[in-house]
Every structure is written in C-alpha cells, then in structure tokens.
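make a model of this:
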Amino acid sequence: MRITQNMMSSSMMKNLQTNYNRLDKYQEQLLTQQRINRPSDDPVGISSSLRYRGEIDMTDQFAENSKDADSWMNFTDTVMNEAVKILQTVSEKAVQGATESNNPEARKILGQEIDELYKQMVAIGNSQFKGKYIFNGQTTDQKPFSDDPANTAYSLDEGIMRYQIGAGIYVDVNSLGKNVFGPFQDPADPTKAANVFKVLDNLKTALTGDNTAGIEKSIKEIQTTMDQVLFAQADVGARQNRLQFTTDRLEDLTLNYTDLQSKIEDVNVPKTITDLKTAESVFQASLDTMGRIIRPSLLDFLR
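Coordinates of the predicted model:
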C-alpha cells in the first residue's frame, strides 16, 4: 500500500488530537477535583454515583424528619413537665386547704389560686408547636379545649401524627389529649375517668365552698391525674430514645454513602498530576515529531 503525504499528515493530526484530548482531560480533572465530569468519562461509575447521591438525598430528608420529630416531642415533654409542676403545686395547696384550722376566707383565697392554675392548665392543653395544636390528634388546626373544659363538653381527635424517619420506618410524634388530660367527664356518665380539668375544678369548688370532705377527695384525684400525665410523659421519653438511635444510624449511613460517592467521583490528585505531566510530555513530543517529519511544502521553497 502506498503511503501518501496526506495519509501521514492525517494520521499525525489524529494522534496529536488524541494526545491533546488526554491532556485536556487531566487538566479538567485537576480544576474540578472530579474524576467524572460527564457520563462518557465513566458510564458505570456515573450510574453508581447517581445511586449514591439519591441515597444521600433520601437519608438527609429522613434526618430532617427526625430532627422535626425530636423538636415536636421535646416541646411536648416541656409542656407536660409544666403540667406536672402545676399538679404538684395544686396538691400542696389541697393539703394546705384540707387543714381544719383554715377558715372559709383562707380557703376561698386558695380557691382563687387554684382557679389561676386551672387557667394555666387549659393554656397548656391548647399548646401549639409551629402553629399546630399538639393535643388534638391529626386535627392540628383546631383548638382542642375551650376556656372551661371542665364544664364544657369536648371531643378530641385521636389521629396519630407520624414522621417517616427511614425506609418503612415511622415514629409517632404526638400525644393524644385524652391520654394526658383525660376525656370530658360527663356528670351523667357513671364512668368517672380521670380528668385533669375536672379535678382542678372540683378542688376549686370545694375550697370556695369550705367543703373539707371534697378537698380531701380531691387530694387523691390529683395524685391519679398526676400519674396519668407522668405516664404520658414517660411514653414521650421512650419514643425519643428510639428516635435518637435512628438519628445516629442515619448519620452513619450518610457518612458511608458520602465515602462511597467520593471514591467514585473524586480525583486522585497525586496520580492525576503524574498523568498530567506525562500527557504534557507526550503532547510536546508529538509536536516535535511532527515538526521533523512533515516536509516543507512547495510554498516554503518559494519563500
């Protein structure tokens, strides 16, 4: 086969372009610090990289959900703790009021104090977290209790608010109002379920009416409702403990996926610098070789 000047020039230009592309590739990798800058750089690697990115995004979203759930339960625990403190204060006032040495006026003053604590307990029952009522199930846009829930009938929603904190893993973030404060206590209903508001209202009435027997009865009822609130608070704590383990696991998963993604995408700087220097030498050698092989054209002779 006859080798012509055009064939030789074409072949040299093709090889020169290949060497130049290699040089450009390593320069781009060093500038971006990424081994894969386009799918053609590594079709198999980009597939794995996209999968890891999706896992990282999903894990990050689960972590955000976990933080929101923890914030909700922290707030719930705080207001429950305040409710317990109120009941402890009420218990002390009830014991003080049960003393026979108290005159009707003294008991009336204690009754006024209980009334203020009753109003504060109602405010706790209507607590909101990020604009959502926390003790009304899934009906978070409606206030669960009226200003006088001891004497005004109410019906609380019993829906559960769940946050997804993992693949197929959910956590209940809300506490049902009936489990904390008790359902409405209808005087006509023989079933007397513990109701925080009714207990406080009964104590207030007994103190104002100078009813020693009623005050002594309230002392036992207060302890029952306090145990009820403490049990609900313990349930929140148990869910928070589980949530903490899940949060730690999500952090580990994020680190793992990030490391795997880095191994695929990130450039090996020392190796790439060596490859770049080699590509520069090859490219320069190609230019020198072309300068020696390509013969001067007729135009060169006419100069």
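
alpha carbons only for contacts and neighbour counts from here, please
Fine.

can you spell out which helices and strands pack onto the helix or strand encompassing residue 250?
Per DSSP states H and E, residue 250 falls inside helix 212-265. Judged by 3 or more CA pairs under 8 Å, 6 or more residues apart in numbering; DSSP states H and E, helix 212-265 is in contact with helix 43-98, strand 169-172, helix 177-180, helix 196-208.

what's in contact with the third one?
Looking back up the chat, that one is helix 177-180. 125, 135, 136, 137, 156, 183, 228, 229, 232 (CA atoms under 8 Å, 6 or more residues apart in numbering).

I'd like the residues you listed as CSV, with neighbour count and distance to residue 218 appended.
Shown next, in CSV, are the contacts of helix 177-180 (neighbours: other CA atoms under 10 Å; distance: CA to CA, whole Å):
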residue, neighbour count, distance to residue 218
125, 25, 20
135, 29, 25
136, 27, 27
137, 21, 29
156, 20, 25
183, 20, 18
228, 20, 15
229, 22, 16
232, 19, 21
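
which of those lies closest to residue 34?
Minimum distance to residue 34 across the contacts of helix 177-180 is 49.1 Å, recorded for residue 137 (CA to CA).

which of the helices and strands packed on helix 212-265 is buried the deepest?
helix 196-208 (a mean of 24; mean count of other CA atoms under 10 Å).

which strands and helices sit next to that helix?
If you count contacts as 3+ CA pairs under 8 Å, 6+ apart, helix 196-208 packs onto helix 43-98, helix 104-125, helix 212-265.

switch to 7 Å and redo it
Using 3 or more CA pairs under 7 Å, 6 or more residues apart in numbering; DSSP states H and E, the elements in contact with helix 196-208 are helix 104-125, helix 212-265.

chain center to it, what's the gap?
Remark: helix 196-208 is offset 40 Å from the chain centroid, using CA atoms, centre = their mean, to the nearest Å.

residue 29: which of the helices and strands packed on helix 212-265 is closest?
helix 43-98 (14.9 Å).

show me what that closest one packs onto, helices and strands only.
So helix 43-98, by 3+ CA pairs under 7 Å, 6+ apart, packs with helix 104-125, strand 162-166, helix 212-265.

need the ones you listed in TSV (columns: distance to residue 199).
Below are the helices and strands packed on helix 43-98 laid out as TSV (distance: least, CA to CA, whole Å):
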stretch	distance to residue 199
helix 104-125	10
strand 162-166	31
helix 212-265	6
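
compare with the first, here's sequence two:
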Amino acid sequence: MRITQRALAVTSLQGLNRNMDAIAKLQTQLTSGKTINKPSDDPTGTNAAMQTRQELAGATQYARNISDGIGMLDATDSALQNMITQVQNVRALTVRGLNDGVNSEAARVAIATEVSGIRASLLGLANTSVQGTPIFGGVTSGAIAYDAGTGTYVGFGGAGGVPVVPVNRQVSDADAVRVDITGPEAFGDPAAGDLFAIVQAIVTDVVSDPGALAGHLDDLDVALDRLLAVAADIGTRTSRIETAQQVNSDLQLSLTTRSAQIENVDLPKTIMNLQMQQVGYEAALGATAKALQPTLLDFLR
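Purely as a prediction, here's the structure:
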C-alpha cells in the first residue's frame, strides 16, 4: 500500500494534536486542582462526585439542625435545673411555715415575701427564650410562655384542650429528636393548678391559713417530681442528639475524604505525567521533522 506524503503529514499532525490535548488536560488539572473539570473528563467519576456532594450537603444541613437542637435543649435543661433548685427552696420555706407555734406574724410575712419573689423568678425562667422563641411556649408565635403578672399560660399546646405540637429537629436520614417541652408538660395543667398556682397559694396561706400548707406541700412535691422527670427526659434527648452530632461529624469527614479521592488531583503523579507527556511531545516533534519531506527552503540552503 502506497503511503502519500499528505497521509504521512496528516497522521503526524493528529498524533501531535493528541499529545497537545493530553498536555493541556494535565495543565488544567494542575491549575484547578481537580481531576474532573467537565463531565466528559470522567462520566463515572462525575456521577460519583455529584452523589457525594449531595450526601455532604445533607450531612451539613443535619449538622445545623443538631447545633440548633442542642442550643434549645441546653437552654431548657439550664432553666429546669434552676427551677428545681428554687422549688426545693419553696418547699423548705413551706415546711418552716408549717411550724405554727414557732413562727411569729412577722416571720410568716417574711416567708410569704420570699416565696413571692421565688415565684416571680420561676415565671422569669419559664419565659426563657432562644432566638426570640419561648422554650416552654410550644409552637406559639408570641414572645412569652406565661404572663409574668398572673402566671397564666399564654403559649400554644398542652392546655385548654389544645394538643401538644412537638418541635423536632431532623438529625439524620432516619432520626428526629424533639427539642422542646411545653409549659403544661413541665409545670402542670393550668386548669388543675400548676406549679405557679401552687406557689401563689403558699404565698397567700402562709400568713392567712397556715393549716392549708400541708396540702400545698403535697401538691408541691408532685410538681417537683414532675420537674425532675422532665429534666431526666431532656437529659436523655440531649444524649441522643450529642450522639447524632458525633455520628454526623464522622460522616462529614468520611464524605469529604471520599470527595477528595474522587475529584482532587494527585499532585506528584500529575506533575510526573505532565513531564512525561512533554518529553513524548518533544520526541514526536523530532520524529515528525525527520519523517516529513524537506521543504524547498531546505534545498536552497
């Protein structure tokens, strides 16, 4: 088969162009730091990279949910622990008020004043908010859960026949954790006499009717047990969400590593390949120069 000068020139130029394309691709990879700069570079790798990025975006959103949930639960736990301490103080003062023969009128007034101050503090803690939302107010759009003056529950859910609407945070594909607790769940049903009503009754009766304090003390013990149970529940949820946080952190690290393995260039290997391609291109140029017929200029030298 006869090979013409034109065929030889075309074949040589095609080979040189392929070498130039390979060099250009390697240079682009070094410049961008990515092995995949367009889908055609690696269709399979592109699909894997997109899936990994999607999973990483989901894990990042779950991390934000977890952080928000931990903030809510920590604020709730802190408020409950402070309230438990103050209710225990009210209990101690109530027991002191039961001693009819020991307390003078002035002492009883002092106890009533102190308990009244504690009640105001309890209502303040019950109105604790995170990012403008009262943590014991349910899904209310208002700024408080309890009226500071009357102690009336003004949140939404858990009282007046309105069911509780839990506030959840999705912490993984398969798990959601509730991050709120309504006032009626924590402090009792306002219709039946909640914690604040009990404390107010103690304030009133420690002076006017000390004999009624025994019944109030029993009610206070029930309210205190409820607070302790709610605090334990919040602690359990916090443990769950902290575990989810660790799992999420490990998942993000794994996905980031996988993404880097798919997309990032192996710098030493890419530099070596580029040098090899450049050497090959220079060799091809030399071979092509010898293979192609000399030009008229060569004859005129």
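
what's the mean distance for the helix holding residue 250 of the first structure versus the second structure?
Here the mean offset of helix 212-265 of the first structure against the second structure after fitting is 1.7 Å, by mean CA distance after the TM-score superposition for the first structure.

pull up the aligned stretch in the second structure for that helix.
The aligned range for helix 212-265 of the first structure in the second structure is 210-263, by TM-score structural alignment.

follow-up on the earlier one: could you export the helices and strands packed on helix 212-265 of the first structure as JSON lines, including distance to residue 237 of the first structure?
Below are these laid out as JSON lines (distance: least, CA to CA, whole Å):
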{"stretch": "helix 43-98", "distance to residue 237 of the first structure": "8"}
{"stretch": "strand 169-172", "distance to residue 237 of the first structure": "12"}
{"stretch": "helix 177-180", "distance to residue 237 of the first structure": "14"}
{"stretch": "helix 196-208", "distance to residue 237 of the first structure": "21"}
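
nearest residue to residue 19 of the first structure other than its sequence neighbours?
In this structure, residue 19 of the first structure finds its nearest non-sequential neighbour in residue 283, 5.5 Å apart by CA to CA, 6 or more residues apart in numbering.

isn't the one you found up against residue 20?
Yes: counting by CA atoms under 7 Å, residue 283 of the first structure touches residue 20, with 6.3 Å between them.

which residue in the second structure aligns with residue 164 of the first structure?
Counting by TM-score structural alignment, the partner of residue 164 of the first structure is residue 170.

name the nearest residue to that match, ignoring sequence neighbours.
Leaving aside its sequence neighbours, residue 170 of the second structure sits nearest to residue 176 (CA to CA, 6+ apart; 4.2 Å).

show me what contacts the one you found?
168, 169, 170 (CA atoms under 7 Å, 6 or more residues apart in numbering).

going by distance to residue 292 of the second structure, which of those residues wins?
Nearest to residue 292 of the second structure among the contacts of residue 176 of the second structure, counting by CA to CA, is residue 170 at 69.7 Å.

so that closest one is in contact with residue 177, correct?
Yes: the pair residue 170 of the second structure / residue 177 is scored as a contact, 6.5 Å apart, by CA under 7 Å.

what's the closest non-adjacent residue to residue 216 of the first structure?
residue 98 (6.1 Å).

ok, that neighbour - contacts?
By CA under 7 Å, 6+ apart, the residues touching residue 98 of the first structure are 212, 215, 216.

what subset of these is buried?
212, 215, 216 (16 or more other CA atoms under 10 Å).

I'd guessed the second one sits against residue 206; true?
Translated: residue 215 of the first structure. Yes: between residue 215 of the first structure and residue 206 there is a contact at 5.6 Å, judged by CA under 7 Å.

about what we covered before: for the helices and strands packed on helix 212-265 of the first structure, which one sits closest to residue 223 of the first structure?
Closest to residue 223 of the first structure of those is helix 43-98 (CA to CA; 7.6 Å).

that closest one: average distance to aligned residues in the second structure?
Here the mean offset of helix 43-98 of the first structure against the second structure after fitting is 0.9 Å, by mean CA distance after the TM-score superposition for the first structure.

that helix to strand 162-166, inter-axis angle?
Interaxial angle of helix 43-98 of the first structure relative to strand 162-166 (axes from the mean of the first three to the mean of the last three CA atoms, to 10 degrees): 140 degrees.

can you check which part of the second structure helix 43-98 of the first structure sits on?
Aligned by TM-score structural alignment, helix 43-98 of the first structure corresponds to residues 43-98 of the second structure.

and the matching stretch, how far from the chain's centre?
Mean C-alpha position of stretch 43-98 of the second structure versus that of the full chain (CA atoms, centre = their mean) differs by 8 Å.

likewise for stretch 222-242 of the first structure?
Offset of stretch 222-242 of the first structure from its chain centre (CA atoms, centre = their mean): 23 Å.

how far away is residue 155 of the second structure from residue 133 of the second structure?
Noted for residue 155 of the second structure: a distance of 10 Å to residue 133 of the second structure, by CA to CA, to the nearest Å.

of the two, who's got more company?
Here residue 155 of the second structure and residue 133 are compared on neighbour count by other CA atoms under 10 Å; more neighbours surround residue 155, at 25 against 19.
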